[in-house]
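Peer 1: Sharing a sequence plus its predicted fold:
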Amino acid sequence: MYTLKKSLGQHFLKDENMCRQIVEAMPVEEGLQLLEVGPGGGAITKYLLEIPGIIFRAVELDAEKVQYLEKTFPAIKGKLINESFLDMQPPFTGEFSIIGNFPYNISTQIMFRVLDWRAQVPAVVGMFQKEVAQRIAAGHGNKDYGILSVLLQRFYRVEYLFEVDEQSFNPPPKVKSAVIRLTRLEAPLAVKSEKKFNLLVKTAFGQRRKQLRNPLKGFFDKTFLQEPIFTKRAEELSVADFVTLSEHML
């Protein structure tokens, strides 16, 4: 068998019904290139290997798990990448989708890597700590809406699919879990400067309780700062509002 490593945030699914639901949430078509992040003990991997007509790979940092997977699932030979998802290069040329029971300690970083690779990644199905899933899926006006919500929703439609009970895992985590799906938008909102847009969003939410005029006063001329939008707080602005605002930055 294998050992569970707390340092890698390892909580492995044991509920077969949940495993199947996660796999079924991924849109599949002939020739799909699919990367599983953190296969661990292979709970959903065994179902992914059964999908006909796809090109499958998995990335796993833990060498012990790589050996276990190769012994347990002979079909995975040659499809495993033994490194960190955060350090790897895109595993395919062309487009590929991503699926996984993501290690909760790096799940936010995984999403920022998805943003970096957005031109190649049309879909993501992932399990997260419930609070992180809620933040990614939240709409404006919601207390969970924040930086990750805005940056991801500019490019992806986010669906909060279902929650997963703690007892579905070994060992049971101390947090609740949820599965979400990201589907890339055909026409994401364009901005003049990605750097300025990202800075605007991060600065606005850095003081989310304050009216926008305070944290953003250095980004706009004094006349424009008198616009009514600056009396709002960051969570009240839609993704489109942030895009429009970024067009007026100095």
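Peer 2: Great, that's in hand. Numbering: from 1, shown residues only.

Peer 1: C-alpha from now on. contacts and neighbour counts both.
Peer 2: Will do.

Peer 1: The most centrally placed residue in the chain in helix, strand or coil?
Peer 2: By Cα atoms, centre = their mean, the mean C-alpha position of the chain lies nearest to Met111, the distance being 3.6 Å. Going by DSSP: H, G, I helix; E, B strand; the rest coil, the secondary structure assigned to Met111 is helix.

Peer 1: From Tyr2, how far off is it?
Peer 2: The gap separating Met111 from Tyr2 is 28 Å, by Cα to Cα, to the nearest Å.

Peer 1: got it, and Val114?
Peer 2: Taking Cα to Cα, one finds Val114 at 29 Å from Tyr2.

Peer 1: cool, Arg181 as well?
Peer 2: Separation of Arg181 from Tyr2 (Cα to Cα) stands at 30 Å.

Peer 1: and what of Phe205?
Peer 2: Applying Cα to Cα, the value for Phe205 to Tyr2 is 42 Å.

Peer 1: Pick out whichever of the two has more residues nearby.
Peer 2: Shown here are Phe205 and Tyr2; by other Cα atoms under 10 Å, Phe205 has more neighbours (18 against 11).

Peer 1: which one is the more buried one nearest to, not counting chain neighbours?
Peer 2: Nearest non-adjacent residue to Phe205, counting by Cα to Cα, 6 or more residues apart in numbering: Ala234, 5.7 Å away.

Peer 1: residues touching the closest residue to Leu237 other than its chain neighbours, list them.
Peer 2: Spatial nearest neighbour of Leu237, excluding adjacent residues (Cα to Cα, 6+ apart): His140 at 6.0 Å. Residues near His140 by Cα atoms under 8 Å, 6 or more residues apart in numbering: Glu235, Glu236, Leu237, Ser238, Val239.

Peer 1: Which of the residues you listed sits closest to Val150?
Peer 2: Ranked by distance to Val150 (Cα to Cα), the contacts of His140 are led by Val239 at 5.5 Å.

Peer 1: try this one next to it:
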Amino acid sequence: MPNPLPELDLLTRDDLMKLVSRVRVRLRKSLSQHFVVDPAVIRDMVNNVPVGSQVLEVGTGIGTLTYYLARVASRVVSIEVDGRLLRYAENLLRGVGNVSLVSGDALRMPWPKVDFVVSNVPFSITSPLIMRIIREGVPGALLTIQREVANRIMSRPGDEDYGRLSVVVQCVYNITRINDYAPDAFYPSPEVYSSLVKLTRTSPCIDDLQMLELTTNVLFRHRNRKLRWVLSKYLGSEAIRRVGDCGVNMETRIRDLSINEIVRIAKSLMEFRDELDRLVH
């Protein structure tokens, strides 16, 4: 059977638009569905996947990225929640032996053990997907996400975008921004720019990641308040004493706390885990 798509270095926007034009389904706004129509996005993603790796793709779409991932990966498992699009992908990928297509919600179903998660992430699931990647302990990920989310996960203490997602992601992954893309790299065009980021797992800053999640969830409810005020509001004087004993300045505003300081706070609040859990859930 002839290849349905050209070699990656010969792929053009016209090739991608022709595929998209054949899709006779109304895209669901609730699923934040956008097709990649700029070949640079696909090349950047595929060229950053280690040859021979096992890949989980979240969001098959019509299978274009899947097709090229299969050229470099040893195995691709691709999950798509929209069964209508999956039928187009099955047709495009017929005869590609190292791809398994799965119908379902990638946030709810079990994941296979893989080396990399790759996704042109639907904007509606960006944060939940990143948190799932962290909890699954995936060694690496390549994600096309909103540029403002990329800014957020890469932000440093004191930055306007610095928040709980910055802390939790940087605790577990080194982050590299590979490229930015204008809205017309996708169809239909979103209203914002997108960024491709690469996450490479490193030694976590804390063993108990759940405790870090609970702590940051409460602290960053009031990022402009001082640490003492937040602890007093939610946990009381004993928590203030415990955190004070670990050497963190109580007059520091939450937005200015370093990741190391937040880890020390989380460790000092271990006996308040149940209370933090109630506050969050």
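Peer 2: Done, it's in. Note that the structure is predicted; figures quoted are calculated from it, not measured.

Peer 1: about what we covered before: show me what the residue nearest to Leu237 of structure 1 aligns to in structure 2.
Peer 2: Under the alignment by TM-score structural alignment, His140 of structure 1 pairs with Pro157 in structure 2.

Peer 1: my guess is Leu27 of structure 2 contacts Gln33, does it?
Peer 2: Yes. Using Cα atoms under 8 Å, Leu27 of structure 2 is in contact with Gln33, at 6.2 Å.

Peer 1: When these two are compared, which one has more neighbours?
Peer 2: Gln33 (22 against 16).

Peer 1: any idea how far that one is from Ala141 of structure 2?
Peer 2: 20 Å.

Peer 1: And Leu93 of structure 2, by the same measure?
Peer 2: Counting by Cα to Cα - Leu93 of structure 2 and Ala141 of structure 2 are separated by 23 Å.

Peer 1: Just want to know which of the two has more residues nearby.
Peer 2: Ala141 (26 against 22).

Peer 1: tell me the SS of that one?
Peer 2: strand.

Peer 1: Looking for the alignment partner of it in structure 1.
Peer 2: Ala141 of structure 2 maps onto Val124 in structure 1, by TM-score structural alignment.

Peer 1: just to revisit the earlier point, translate the residue nearest to the centre of structure 1 into the numbering of structure 2.
Peer 2: When structure 2 is aligned by TM-score structural alignment, Met111 of structure 1 is paired with Ile130.

Peer 1: Not counting sequence-adjacent ones, nearest residue to its match?
Peer 2: Per Cα to Cα, 6+ apart, closest to Ile130 of structure 2 is Val169, 8.0 Å.

Peer 1: sorry, back to before: report the contact partners of the match of Ala141 of structure 2.
Peer 2: Counted by Cα under 8 Å, 6+ apart, Val124 of structure 1 has contacts Met26, Ser97, Ile98, Ile99, Arg181, Leu182, Thr183.

Peer 1: Tell me which of these persist in structure 2.
Peer 2: For the contacts of Val124 of structure 1, the aligned pairs still in contact in structure 2 (both residues aligned by TM-score structural alignment, their matches' Cα atoms under 8 Å) are Ser97, Ile98, Ile99, Arg181, Leu182, Thr183.

Peer 1: Kindly reformat those as JSON lines containing secondary structure and neighbour count.
Peer 2: Below are these laid out as JSON lines (DSSP: H, G, I helix; E, B strand; the rest coil; neighbours: other Cα atoms under 10 Å):
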{"residue": "Ser97", "secondary structure": "strand", "neighbour count": "22"}
{"residue": "Ile98", "secondary structure": "strand", "neighbour count": "21"}
{"residue": "Ile99", "secondary structure": "strand", "neighbour count": "25"}
{"residue": "Arg181", "secondary structure": "strand", "neighbour count": "24"}
{"residue": "Leu182", "secondary structure": "strand", "neighbour count": "24"}
{"residue": "Thr183", "secondary structure": "strand", "neighbour count": "19"}
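
Peer 1: can you tell me which two in those residues are farthest apart?
Peer 2: Ile99 and Thr183 (12.2 Å).

Peer 1: Quick check: most distant residue from the centroid of structure 2.
Peer 2: Farthest-out residue of structure 2 from its mean C-alpha position, per Cα atoms, centre = their mean: Ser237, at 36.6 Å.

Peer 1: in what helix or strand does the equivalent of Lys65 of structure 1 over in structure 2 lie?
Peer 2: Residue correspondence to structure 2 (TM-score structural alignment): Lys65 of structure 1 is matched to Leu85. When elements are assigned from DSSP states H and E, Leu85 of structure 2 belongs to helix 83-92.

Peer 1: With Ser149 of structure 1 instead?
Peer 2: helix 147-153.

Peer 1: mean shift of that helix relative to structure 2?
Peer 2: On superposition with structure 2, the mean distance recorded for helix 147-153 of structure 1 (mean Cα distance after the TM-score superposition for structure 1) is 0.9 Å.
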